[in-house]
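Participant: A predicted structure for the sequence below; I have some questions about it.
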Amino acid sequence: MSDESGTQELGITESKEHNPGEWYAEVVQKAGLADYAPMGGFIVTRPRGYALWERLQDHLDGWFKETGVQNAYFPLFIPESYLEREKDIVEGFDPEVAWVTHGGHDELDERLAVRPTSESIIAPFMAEWVRSYRDLPLRLNQWCSVVRWEATETKPFFRTKEFLWQEGHTAHATGEDAWDETMTRLGQYERLYEEVMAIPGMTGRKPEHDKFPGADTTTTIEALMPDGKSVQAGTSHHLGTSFAEAFDITYTDEDEEERIAHTTSWGLSWRALGALIMTHSDDQGLVIPPKLAPTQVVIVPIWQSDTEDEVKEYAADLAAELDEEFRVELDDRDERNPGFKFNEHELNGVPLRIEIGPNEVDDEEATLVHRPDGESEVADREAITESVQDALDTVYAKLYANAEETLENNIREAHGRGEILGTLGKHGGYVKTGWCGDEACEAEIKDQIAAEIVMLPLEEDYEPVHDTCGVCGEESVETAYFAKSY
């Protein structure tokens, strides 16, 4: 947004509470995270936005490798004949597949799909690489982009035709081993959201009609946004033997018998960044939890002409010490006043600001200001490293507590079609109700209010919250969580 002189307004002008869609788009652009690409449905990820993705990636990638995963890379293009070998994949993704038909001026002998997901190109190589039980488990992961040609309005990080993600693919000797793998990855996604992103997640599984094409079970972690919508924050799929049968992933067991492998796949995309921005940010701009923040601490010296040298020297010494433990920026620009700097760093989401003026120098102290709420505290210079760590821990705790309160206050029980629709219409959030297992009952709610079953409890023998289905009144077999979703 620009004023008449053509200069961009620094601050956020939209309200998160009243115009969350416009507010979100403004935060993404003004905090320097992304721009819209010239082709509809695509975005340009700017350095500050990509830095967030890299930090998120570092956490997950480390955990993956600690649990036996190796990174690899497979081609962007998948031959049509490969894609067709698993019929559920073809049927599930066909409306969203982008096809390459020409190479230069020449028409290709076989169409190539731009990967919507990579099972169909990875599974054939897993079949080649697995011969014996000694080759199992095989755990592969790739960080890449995929393309799904959805005809939806672009919402940076939430909804784009091309998006960044990681996709893990594993093969195991038994179904039990594959299920353990599925749950391990779901647990790592939950850990990422809770420990790193300060967002409480709800883990469960998708209903049969909404699981990954070809999967036995799709598990999910769902995160509730402040606007009452749910985000599918990551999924981990127990694929059973369907892909192994389609692509002949077999192994010879200890008795020299040929067995079919059991496979999994699991993925988390940059939708996590959308959830991060939407959950924590406010009308001043971006808010980032300390573990993900590219800059964790900004030091702003405040001086007059007669105190400039001593204040700058004190601030520089402080920055040098803290730089050994934290990601620190010393903002000693002459051309900007302190108020401008405060607003700019708030807009960019720096978790902690340290203000240094003549009083702090004289008293050998530092003033620490928390980004989420502007709370300030005074720390002794001698214990500054410990004080900054405590302050960052407090910032994380505040963010998590706010998100947890939002979640806890927005899970409601409802029974009966009218009550379900009324509760979702008035409050949003999650509505818990009994479900008979019939997709038609979900469709009845979806047609009325664009809400769907986003999650079922993981335990299949979980006792339903109601004896009867909240929509049709027939016997209940599940507890379903309805919500509007991104």
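Facilitator: Structure's in. What do you need?

Participant: for the rest of this, base every contact and every neighbour count on C-alpha atoms.
Facilitator: Noted.

Participant: give me the neighbour count for residue 394.
Facilitator: Neighbour count for residue 394, taken as other C-alpha atoms under 10 Å: 14.

Participant: actually residue 134, not the one I wrote
Facilitator: Residue 134 - counted by other C-alpha under 10 Å - has 13 other residues nearby.

Participant: and the closest residue to residue 380 other than its chain neighbours, what is it in contact with?
Facilitator: Leaving out its chain neighbours, the residue that sits closest to residue 380 by C-alpha to C-alpha, 6 or more residues apart in numbering is residue 365, at 4.5 Å. Contacts for residue 365 were tallied using C-alpha atoms under 8 Å, 6 or more residues apart in numbering; they are 378, 379, 380, 381.

Participant: gap between the two ends of stretch 355-368?
Facilitator: 7 Å (C-alpha to C-alpha, to the nearest Å).

Participant: how far away from the center of its chain is it?
Facilitator: 38 Å (C-alpha atoms, centre = their mean, to the nearest Å).

Participant: what ranges does the stretch 151-300 of the chain have for its helices?
Facilitator: Counting by DSSP state H, counting those that start in this stretch, one finds helices in the stretch 151-300 of the chain at the ranges 175-191, 242-247, 271-280.

Participant: circling back: of the contacts of residue 365, select the buried ones using a PyMOL command.
Facilitator: Under the burial definition 16 or more other C-alpha atoms under 10 Å, those of the contacts of residue 365 that qualify are selected in PyMOL by:
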select buried, resi 379+381
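
Participant: could you dump the helices of the stretch 151-300 of the chain into JSON lines and include mean neighbour count and distance to residue 217?
Facilitator: Putting those into JSON lines (neighbours: other C-alpha atoms under 10 Å; distance: least, C-alpha to C-alpha, whole Å) gives the following:
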{"stretch": "helix 175-191", "mean neighbour count": "20", "distance to residue 217": "9"}
{"stretch": "helix 242-247", "mean neighbour count": "20", "distance to residue 217": "12"}
{"stretch": "helix 271-280", "mean neighbour count": "23", "distance to residue 217": "22"}
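
Participant: buried residues in stretch 83-100?
Facilitator: 83, 86, 88, 89, 90, 93, 97, 98, 100.

Participant: can you list contacts of that stretch?
Facilitator: 111-116, 120-121, 147-150, 213-214, 242-243, 246-247.

Participant: narrow the contacts of residue 365 to those in helices?
Facilitator: Residues of the contacts of residue 365 located in helices (DSSP state H): none.

Participant: hold the first one in mind and look at this next one:
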Amino acid sequence: MENSGLDSLSIKDRADGGKLKETKQKKPSQGGTKNAPKKKEVKKETGLGLTYKKDENFGEWYSEVVVNGEMIEYYDVSGCYILRPWAFSIWDILKDFFDPEIKKMGIKNCYFPLFVSSNVLEKEKDHIEGFAPEVAWVTKSGQSELDVPIAIRPTSETVMYPYYSKWIRGHRDLPLKLNQWCNVVRWEFSNPTPFIRSREFLWQEGHTAFATKAEADEEVLQILELYRRIYEEYLAVPVIKGRKSELEKFAGGLYTTTVEAFVPNTGRGIQGATSHCLGQNFAKMFEINFENEKGEKGMVWQNSWAYTTRSIGVMIMVHGDDKGLVLPPKVASLQVIVIPVPYKDADTQGILDACSETVAALRAAGFRAEADLRENYSPGWKYSQWEMKGVPLRIEIGPRDLANNQVRAVRRDTSAKMDVPRHKLVEDVGTILDDIQQSMYQTAKQKRDACIVVVRTWEEFMDALAAKKMILAPWCDEMEVEKDVKARTKGEMGAAKSLCTPFDQMPLPEGTLCFASGKPAKIWTYWGRSY
């Protein structure tokens, strides 16, 4: 359900199965010599740093971070990626929020097959036209050619709706509200990128049918608000709620609403999630009719909506830094890492016991905490590794902390350090994690807002585009004008297009002209390059 007309990325997939030749993780070298007495060796603090900086080479930085941060592993099919537990746990947490919320709305989970027959897939011409270049086809079984090729679902409207027409007969069968958690395949050829643009990805896709347009309209916005909450409350990423243009809406739908994010480092917008009102177009194609209370025949009104594992990539792009990932506490599978710092002649066992007690206390209070008690790595090496993985809070316990009955807490987002009395541990850790979550959101919002530029003329628009800004401009809301903007801005960096028309509209003074056509403007719309 994500719009398929995306501009190409600067972040490139690895044709060799994703081996990062320039950025291979090095194993820390071991100390000691052949003749030294046998003992547990402390590995040197090496091999954990990133080769590239976020501000200098964003594409290579991102490719490095997702691998070194143990989010993904490259697979031997280009454009497909292994989601490691560190990443999949975030998907689980988002699902644990979203799934109960839609169930409160009366939406039920189900599962439809992965395969689609060609005659059904191609039934809705406008719809399939948007996906046709990306559809993967099964053409053989063993060594035998199939009589009729079978498609792998790029989205499930055409998979599900023939059965909606079978299940819906009268008004008592409505509303029909289903959702499935599944994978889809879109055979991208423009620079596949982990999370952002992959050939197979995970999503939830909701498909609902109503007796009236008013019911459908209401649900579109209810779902969009849940998507806003996913980004802002969980991923700490600011988004703009709005409506897609006619050119950018979901193919075959009536209108598309979206939550749009922005990546300041690249100056590109990114579609976070979409909630579509499909109108009655699919109902007409698939004959999804019903009889109302008065015995009158009518067609249903339908919605479809989805968010994907792309959301994880957006989070990484917005928050990551030159040390690696920076994870918001709400979605981090590990919120607190506890590290012993035993100096020479210290009460090592007392420090280890304090670490274990700290973890036990935090877990009992509901925090996701672990202790890193590995003896063959130095504390500094552990600091670097857990910073790379983005753990929100590090707790260090050394001899001085043991003597003072305290711990040293270090924030991942700001590197700020503070001493916390052990008797206040649970209370203070909760406060710190809450502050990290809010601070990450506010910092990201300030950076995003600093990139928004209001323009009124074509010259101002082009200057802002060259400066990699998110542009708010008055527009006449005509498809041909948007096509013209795309044509006039096409270049190596990709063309500019409308990102969304925000629901929260600034006043539009009478006589304001469209920035691109000079015609009377009707709305304020965000523009820019996008992923």
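Facilitator: Structure received. All of these numbers come straight from a predicted model, not from anything done at the bench.

Participant: returning to what we had before: out of the buried residues of stretch 83-100 of structure 1, who's nearest residue 6 of structure 1?
Facilitator: Distance to residue 6 of structure 1 across the buried residues of stretch 83-100 of structure 1 (C-alpha to C-alpha) is lowest for residue 98, with 38.7 Å.

Participant: what helix or strand is residue 442 of structure 2 on?
Facilitator: helix 425-450 (DSSP states H and E).

Participant: can you check which part of structure 1 stretch 280-289 of structure 2 sits on?
Facilitator: Matched against structure 1 by TM-score structural alignment, stretch 280-289 of structure 2 falls on residues 241-250.

Participant: kindly report the same for stretch 129-143 of structure 2.
Facilitator: Against structure 1, stretch 129-143 of structure 2 falls on residues 91-105 (TM-score structural alignment).

Participant: need the nearest residue in space to the residue nearest to the spatial centre of structure 2, chain neighbours excluded.
Facilitator: What sits nearest the mean C-alpha location of structure 2, by C-alpha atoms, centre = their mean, is residue 311, with 0.7 Å. Leaving aside its chain neighbours, residue 311 of structure 2 sits nearest to residue 272 (6.3 Å; criterion: C-alpha to C-alpha, 6+ apart).

Participant: check residue 154 of structure 1 too.
Facilitator: Using C-alpha to C-alpha, 6+ apart, the closest residue to residue 154 of structure 1 is residue 41 (5.0 Å).

Participant: out of the contacts of residue 365 of structure 1, the closest to residue 168 of structure 1 would be?
Facilitator: Nearest member of these to residue 168 of structure 1, counting by C-alpha to C-alpha, is residue 379, at 44.9 Å.

Participant: and the aligned partner of residue 348 of structure 2 in structure 1, what is it in contact with?
Facilitator: Aligned against structure 1 by TM-score structural alignment, residue 348 of structure 2 finds its counterpart in residue 308. Residues near residue 308 of structure 1 by C-alpha under 8 Å, 6+ apart: residue 302.

Participant: from the chain's centroid, how far away is stretch 388-401 of structure 2?
Facilitator: 28 Å.

Participant: next: stretch 291-307 of structure 2.
Facilitator: The chain centre lies 31 Å from the centre of stretch 291-307 of structure 2; the measure is C-alpha atoms, centre = their mean.

Participant: tell me the buried residues in that stretch?
Facilitator: 291, 292, 298, 299, 300, 301, 302, 303, 304, 305, 306, 307.

Participant: aligned to the third one, what sits in structure 1?
Facilitator: To tie it back to what came earlier, the one meant is residue 298 of structure 2. Match for residue 298 of structure 2 (TM-score structural alignment): residue 259.

Participant: does that match really touch residue 244, like I thought?
Facilitator: No. At 10.2 Å, residue 259 of structure 1 and residue 244 do not qualify as touching, with contact defined as C-alpha atoms under 8 Å.

Participant: where do the contact lists of these two overlap?
Facilitator: With C-alpha under 8 Å, 6+ apart, residue 259 of structure 1 and residue 244 have common neighbours residue 250.

Participant: please say which position in structure 1 residue 105 of structure 2 maps to.
Facilitator: That one, residue 105 of structure 2, aligns with residue 67 by TM-score structural alignment.

Participant: correct me, but residue 286 of structure 1 touches residue 345?
Facilitator: No. Using C-alpha under 8 Å, residue 286 of structure 1 makes no contact with residue 345, being 9.1 Å away.

Participant: of the two, which one has the most company?
Facilitator: residue 286 (28 against 24).

Participant: how about the contacts made by the nearest residue to the more buried one once chain neighbours are set aside?
Facilitator: Using C-alpha to C-alpha, 6+ apart and skipping the chain neighbours, the partner closest in space to residue 286 of structure 1 is residue 349 (4.4 Å). Residue 349 of structure 1 sits next to 31, 281, 285, 286, 287, 288, 293, 371 when contact means C-alpha under 8 Å, 6+ apart.

Participant: quick one: contacts for the second one?
Facilitator: Neighbour list for residue 281 of structure 1: 287, 288, 349 [criterion: C-alpha under 8 Å, 6+ apart].

Participant: nearest to residue 139 of structure 1, of the residues you listed?
Facilitator: residue 288 (31.7 Å).

Participant: could you count how many residues lie near that closest one?
Facilitator: Residue 288 of structure 1 has 27 nearby residues by other C-alpha under 10 Å.

Participant: mind telling me what it corresponds to in structure 2?
Facilitator: Per TM-score structural alignment, residue 288 of structure 1 is aligned with residue 327.

Participant: residue 146 of structure 1 now?
Facilitator: By TM-score structural alignment, residue 146 of structure 1 lines up with residue 184.

Participant: quick one: the helix or strand harbouring that match to structure 1 mean distance?
Facilitator: Per DSSP H and E, residue 184 of structure 2 falls inside strand 176-185. By mean C-alpha distance after the TM-score superposition for structure 1, the fitted strand 176-185 of structure 2 averages 1.2 Å away from its aligned residues in structure 1.

Participant: name the helices or strands packed onto that strand?
Facilitator: strand 108-109, strand 200-210 (3 or more C-alpha pairs under 8 Å, 6 or more residues apart in numbering; DSSP states H and E).

Participant: most neighbours per residue, which of those?
Facilitator: Stretch with highest mean neighbour count among these: strand 200-210 (a mean of 22; mean count of other C-alpha atoms under 10 Å).

Participant: residue 348 of structure 1 maps to what in structure 2?
Facilitator: In structure 2, residue 348 of structure 1 lands on residue 389 (TM-score structural alignment).

Participant: how many other residues sit next to the nearest residue to its match once chain neighbours are set aside?
Facilitator: Spatial nearest neighbour of residue 389 of structure 2, chain neighbours left out: residue 69 (4.6 Å); criterion: C-alpha to C-alpha, 6+ apart. Other residues near residue 69 of structure 2 come to 22 when the count uses other C-alpha under 10 Å.

Participant: thank you, goodbye.
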